[in-house]
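**Q** sequence and predicted structure, then a few things I'm wondering about:
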Amino acid sequence: MRNHSIGIDIGGTGIKAALVDTRSGVLLSERIRVETPEGAEPGDISLAVAELIDNFKDLKDQSAVGICFPAVVQHGFTRSAANVSADWIGLDAEGLFADALKRRVHILNDADAAGFAEIKFGAGRGSKGLTIMTTLGTGIGTALFYDSRLIPNSELGHIEIDGVDYETMASFAAMEKDGLSFQEWATRLNRYYQELEKLLSPDLFIVGGGISKKHELFLPLLDLKTKIIPAETRNSAGIIGAASLAAEIFRG
């Protein structure tokens, strides 16, 4: 079981888990999902995750667990909180989950986990230079990789353009809220990606999030210097990335 790890993807509405083959990025079990407890308090979420882990109780206790979370994560501490309780801010989340699960735990930002899955197993395999993964959903999550190495906690969805936190204009949620056509949304997306080009000169953009399944409706409408391609791991990206990075860290 050395190449098997459990991936946990914690969100504001649901918590998902699966066993991952960390050599191939393939799920070895069905994805199990429970609702995120109301209020998303640390104690309640740790209990919910512990109950999910019980589905894998046939695995040895030393099997690694990777957890991705909607927050900036520094050295195991959650420094922000998106759609979860403010009690997560400044919390030793890695210690909380390690105590609750009685296993080795690595925790990271959810966009970083999705990006890691794409770099290791998906559209970004073998990429050189600067790759920027963006996830288009309720907001815009981002992950930076240089020569396939993660630079954590980029949070570029909050970049200010024309005096506005631009994820409020260019996220998929903003498209739905404002009733935009794909053409109209693409105009906003183009503005966003051009700003990233101006600031960072990336070599590749990867676009994830649920809407990336319909990438043919909006990516061809963008006019960028940088190659932009859809993600491949999609709804399992957080689970795969969290499990695989945990496995690398604990093997090392």
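**A** Cool, the structure landed. Numbers count the residues shown, from 1 in each chain.
**Q** from now on I want contacts and neighbour counts done on CA atoms only, so please keep to that.
**A** Fine.
**Q** which parts of the stretch 51-200 of the chain are strands?
**A** Using DSSP state E, counting those that start in this stretch, the strands of the stretch 51-200 of the chain run over 65-69, 73-74, 77-78, 91-92, 105-109, 130-136, 140-146, 149-151, 160-161, 164-165.
**Q** can you add distance to Ala242 and give those back as CSV?
**A** Putting the strands of the stretch 51-200 of the chain into CSV (distance: least, Cα to Cα, whole Å) gives the following:
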stretch, distance to Ala242
strand 65-69, 4
strand 73-74, 13
strand 77-78, 15
strand 91-92, 18
strand 105-109, 7
strand 130-136, 15
strand 140-146, 13
strand 149-151, 12
strand 160-161, 29
strand 164-165, 28
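**Q** looking at those, which is closest to Ile249?
**A** Closest approach to Ile249 among those (Cα to Cα): strand 105-109, 8.1 Å.
**Q** now the closest one: how far from the chain's centre is it?
**A** Centroid separation for strand 105-109 versus its chain: 11 Å, with Cα atoms, centre = their mean, to the nearest Å.
**Q** so which elements touch it?
**A** Counting contacts by 3 or more Cα pairs under 8 Å, 6 or more residues apart in numbering; DSSP states H and E, strand 105-109 packs against strand 65-69, strand 73-74, helix 93-101, helix 237-251.
**Q** any chance of the strands of the stretch 51-200 of the chain in JSON lines, plus distance to Ala174 and mean neighbour count?
**A** Below are those laid out as JSON lines (distance: least, Cα to Cα, whole Å; neighbours: other Cα atoms under 10 Å):
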{"stretch": "strand 65-69", "distance to Ala174": "22", "mean neighbour count": "28"}
{"stretch": "strand 73-74", "distance to Ala174": "26", "mean neighbour count": "20"}
{"stretch": "strand 77-78", "distance to Ala174": "26", "mean neighbour count": "22"}
{"stretch": "strand 91-92", "distance to Ala174": "30", "mean neighbour count": "16"}
{"stretch": "strand 105-109", "distance to Ala174": "22", "mean neighbour count": "27"}
{"stretch": "strand 130-136", "distance to Ala174": "10", "mean neighbour count": "25"}
{"stretch": "strand 140-146", "distance to Ala174": "10", "mean neighbour count": "24"}
{"stretch": "strand 149-151", "distance to Ala174": "27", "mean neighbour count": "15"}
{"stretch": "strand 160-161", "distance to Ala174": "15", "mean neighbour count": "13"}
{"stretch": "strand 164-165", "distance to Ala174": "12", "mean neighbour count": "12"}
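**Q** want to compare, so here's the second one:
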Amino acid sequence: MAHTSSSPFSGAEPSRRPAPDRGRTLLGPALRLIHTGQAPTRSALTGALDVTRATAGAVTGELEALGLITVDSSPAGGGRGRPSHRLAVAPAGPVVIAAQIHADGVSVALAGLGGHLVEARHLPLPSATDPVRLLRAAAEAGAELARATQRRCLGIGLALPNPVTEPDGTALAALHFAWPSGTPVADLFAEEVRKADPGPRATTPLPSAVANDANLAALAEHRHGAGRGARHLLLVTSGHRGVGGALVIDGRLHTGSAGLALEVGHLTVDPQGRPCACGNRGCLNAETDPEALFVAAGRTPDPDRSVFGQARALAADPDPAVRRAVDHVVDRLGLGLAGLVNILNPDRIVLSGLHLDLLAAAPERLAAVVADRCLWGRSGRVPIVPAQVTHAGLVGAAELAWEPYLNDPQASAETR
């Protein structure tokens, strides 16, 4: 296929997937459990799938034959009883390309199973940032990595800093680059990937998919980071510019009817606040991003350095005036989170980007603001935790590219 829809994510429990061929049906759920670290041994996999030891052995044997996992028959742990086999993703197994476009750069990496980035490169934006040239830069940088590796390359996923519709894969409100609303990013990216030539070890044509970066970061945190075990995970993040959010419910990314849900950046937290690029005032987007912190502190960032990096450093500055600015921004963030808690009732909130630094700077203040403005108050306090996944947007883009093979591992054999 030339490209997939922008959000094929699913996390249904294995027991809910009926199929006439039970063994093949179990391959995807088994690989997903190993990929996310939930089944480090064959015994754990047997219990998670609710199957016999023989069935689990057959499933892991087939996944090993596909080159996706390794099975170590040496004893795993000590204790009494029959030792279980260790299961792990294959260190020399296939990879996908993960790509991300930021407001001020392009990042690419190779990624194996298990949420591991094999190599990451961070490049400046090209001189022209129209859709075709910027998508071409991401495709060519990823293809260069694919040509250089000896591992099979199965697909490419791209994280974009704007909403992406489903299932057609068009970009709306691309405020960072002034792209025309409705730009067909999925089709354009697929064409640029085809022209970039990812090399002889890549699937031909190389499947590609695009999605919003906050959605992908939430997926990465749910599968590999601070969101593990949460049933209703809310992620809120502020990166280089603006604020994004996403919700994962029972392992599934909630994207709404057309992929546009959880645009939390445009939740109003101060009607008299700073103007937002969307045309409103006081959006979370304009009140809690890196620029907002500089404005509150009365500081001017160095134009020759990353504003995001400078804002992270500013959030830790002990100067009293900066502390007051941090408190101001934290209060606005708390108002936004409280409104989201009242509507969504998550069981965990993960903060990333600059919001992670604001949480570190004023954890008690942020929790108190959320509790005071939440319908359930302190009795219903929701844990607010820092993100754990490094380069979560890239890891999420890798998840997007891996998704077809997590659903059907045997599809990975087509390029062998």
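**A** In hand now; what should we look at? Everything quoted here is computed from the prediction, not taken from an experiment.
**Q** overlay the chains and give the TM-score.
**A** For these two chains in superposition, a TM-score of 0.89 is obtained (TM-score structural alignment, normalised by the length of the first structure); 247 aligned residues with a Cα RMSD of 2.1 Å.
**Q** winner for burial among the helices and strands packed on strand 105-109 of the first structure?
**A** Stretch with highest mean neighbour count among those: strand 65-69 (a mean of 28; mean count of other Cα atoms under 10 Å).
**Q** report the mean deviation for it after fitting onto the second structure.
**A** Compared with the second structure after fitting, strand 65-69 of the first structure has a mean deviation of 0.4 Å; criterion: mean Cα distance after the TM-score superposition for the first structure.
**Q** start and end residues in the second structure for that strand, please.
**A** Mapping strand 65-69 of the first structure onto the second structure (TM-score structural alignment) gives residues 156-160.
**Q** and the helices and strands packed on strand 105-109 of the first structure as a markdown table, adding distance to Ala113 of the first structure?
**A** Compiled in a markdown table, these are given as follows (distance: least, Cα to Cα, whole Å):
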| stretch | distance to Ala113 of the first structure |
| --- | --- |
| strand 65-69 | 6 |
| strand 73-74 | 11 |
| helix 93-101 | 15 |
| helix 237-251 | 4 |
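**Q** for the nearest residue to Gly208 of the first structure once chain neighbours are set aside, what are its contacts?
**A** Of all residues not flanking Gly208 of the first structure in the chain, Thr135 sits nearest, at 4.4 Å (Cα to Cα, 6 or more residues apart in numbering). Thr135 of the first structure sits next to Ala111, Gly141, Thr142, Val207, Gly208, Gly209 when contact means Cα atoms under 8 Å, 6 or more residues apart in numbering.
**Q** aligned partner of Gly139 of the first structure in the second structure?
**A** Alignment note (TM-score structural alignment): Gly139 of the first structure maps to Gly242 of the second structure.
**Q** return the distance of its match relative to Val264 of the second structure.
**A** Using Cα to Cα, to the nearest Å, Gly242 of the second structure is found at 10 Å from Val264 of the second structure.
**Q** and Val164 of the second structure, by the same measure?
**A** 15 Å.
**Q** so who does Lys227 of the first structure touch?
**A** Neighbour list for Lys227 of the first structure: Asp203, Leu204, Phe205 [criterion: Cα under 8 Å, 6+ apart].
**Q** give the aligned equivalent of the second one in the second structure.
**A** Structural correspondence for Leu204 of the first structure with respect to the second structure (TM-score structural alignment): Arg348.
**Q** ok, how many other residues are close to that match?
**A** Using other Cα atoms under 10 Å, Arg348 of the second structure has 22 neighbouring residues.
**Q** and for Ser181 of the second structure?
**A** By other Cα under 10 Å, 12 other residues sit near Ser181 of the second structure.
**Q** same thing with Leu125 of the second structure?
**A** Residues lying near Leu125 of the second structure (other Cα under 10 Å) number 18.
**Q** Three-state assignment for it, please.
**A** coil (DSSP: H, G, I helix; E, B strand; the rest coil).
**Q** so what's Ile32 of the first structure up against?
**A** The neighbours of Ile32 of the first structure, taking Cα under 8 Å, 6+ apart as the test, are Lys16, Ala17, Ala18, Leu52.
**Q** longest helix in the second structure, please.
**A** If you go by DSSP state H, the second structure has its longest helix at helix 320-344.
**Q** the helix or strand that it is followed by packs against which elements?
**A** Scanning forward in sequence from helix 320-344 of the second structure by DSSP states H and E, the next helix or strand is strand 348-353. With contacts taken as 3+ Cα pairs under 8 Å, 6+ apart, strand 348-353 of the second structure sits against strand 232-238, strand 384-386.
**Q** tell me what angle strand 348-353 of the second structure forms with strand 244-249.
**A** Strand 348-353 of the second structure runs at 150 degrees relative to strand 244-249, counting by axes from the mean of the first three to the mean of the last three Cα atoms, to 10 degrees.
**Q** check the mean deviation of strand 348-353 of the second structure from the first structure.
**A** Following superposition, strand 348-353 of the second structure is found to deviate from the first structure by 0.5 Å on average (mean Cα distance after the TM-score superposition for the first structure).
**Q** so which bits of the helix or strand following that strand are buried?
**A** Next in sequence after strand 348-353 of the second structure, counting helices and strands by DSSP H and E, comes helix 354-361. Residues of helix 354-361 of the second structure classed as buried: Leu354, His355, Leu356, Asp357, Leu358, Leu359, Ala361 (neighbour count, 16 or more other Cα atoms under 10 Å).
**Q** residues touching the closest residue in space to the match of Gly139 of the first structure that isn't next to it in sequence, list them.
**A** Of all residues not flanking Gly242 of the second structure in the chain, Asn285 sits nearest, at 4.7 Å (Cα to Cα, 6+ apart). Contact partners of Asn285 of the second structure, counting by Cα under 8 Å, 6+ apart, are Gly242, Val243, Gly244, Val264, Gly265, His266, Leu267, Cys276.
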